[in-house]
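Undergrad: just to be clear, the model below is a prediction. Sequence and coordinates:
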Amino acid sequence: MNRKELEQRLRQELALPYYNAKIAERDYSESEFQEMKAQLQADIEQYARDYVNESNANG
């Protein structure tokens, strides 16, 4: 899949309608997509945990 298809799938599968990836213009394999998706999902979850912890610490 190309960059545009990869972005569309990430938006759809992770429910991020306005997500714009900063990735190279080339073809990507399904395994590369799955790795990117897993990493992005982990980053989002970590951001949410950090945000909640920071909000709780600040009262």
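TA: Yep, it's here.
Undergrad: please make it C-alpha for all contacts and neighbour counts, starting now.
TA: Will do.
Undergrad: just the helices in the protein please.
TA: 3-13, 30-57 (DSSP state H).
Undergrad: could those helices be laid out in JSON lines, adding distance to Ile23 and mean neighbour count?
TA: Below are the helices of the chain laid out as JSON lines (distance: least, CA to CA, whole Å; neighbours: other CA atoms under 10 Å):
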{"stretch": "helix 3-13", "distance to Ile23": "7", "mean neighbour count": "16"}
{"stretch": "helix 30-57", "distance to Ile23": "10", "mean neighbour count": "12"}
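Undergrad: need those in CSV with distance to Tyr19, can you?
TA: As requested, these are exported to CSV (distance: least, CA to CA, whole Å):
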stretch, distance to Tyr19
helix 3-13, 6
helix 30-57, 11
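Undergrad: and here is the other one:
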Amino acid sequence: MNRQELEQRLRSELAIPFYNAKIAERDYSEAEFQEMKAQLQADIEQYAHDYVNESNANG
């Protein structure tokens, strides 16, 4: 899949409609997509966790 298809699948599967990936214009395999998706999902979860902890710390 190309970069545009990869971005569309990430937006759809992770329910982040305005996400724009900063990735190279080339073809990506399904394995690369799954790796990127897992990393992005982990980053989102970590961001949410950090945000909640920061909000709780600031009262």
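TA: Received it, and whenever you're ready, just let me know what you need. All of these numbers come straight from a predicted model, not from anything done at the bench.
Undergrad: TM-score for this pair?
TA: Remark: TM-score between the superposed chains equals 1.00 [TM-score structural alignment, normalised by the length of the first structure]; 59 aligned residues with a CA RMSD of 0.1 Å.
Undergrad: Ala24 of the first structure is nearest to which of the helices of the first structure?
TA: Ala24 of the first structure lies closest, by CA to CA, to one member of the helices of the first structure: helix 3-13, at 7.0 Å.
Undergrad: that closest one: how far from the chain's middle?
TA: On the basis of CA atoms, centre = their mean, to the nearest Å, helix 3-13 of the first structure sits 10 Å off its chain's mean C-alpha point.
Undergrad: now for that helix, which elements pack on it?
TA: Helix 3-13 of the first structure is packed against no helix or strand, with contacts defined by 3 or more CA pairs under 8 Å, 6 or more residues apart in numbering; DSSP states H and E.
Undergrad: what comes into contact with that helix?
TA: Residues from elsewhere that reach helix 3-13 of the first structure (CA atoms under 8 Å, 6 or more residues apart in numbering): 16-21, 23-28, 33, 37.
Undergrad: what's the mean deviation for it versus the second structure?
TA: On superposition with the second structure, the mean distance recorded for helix 3-13 of the first structure (mean CA distance after the TM-score superposition for the first structure) is 0.1 Å.
Undergrad: with stretch 42-54 of the first structure instead?
TA: Mean deviation of stretch 42-54 of the first structure from its aligned counterpart in the second structure after superposition (mean CA distance after the TM-score superposition for the first structure): 0.1 Å.
Undergrad: so how far is Gln34 of the first structure from Leu6 of the first structure?
TA: Applying CA to CA, to the nearest Å, the value for Leu6 of the first structure to Gln34 of the first structure is 10 Å.
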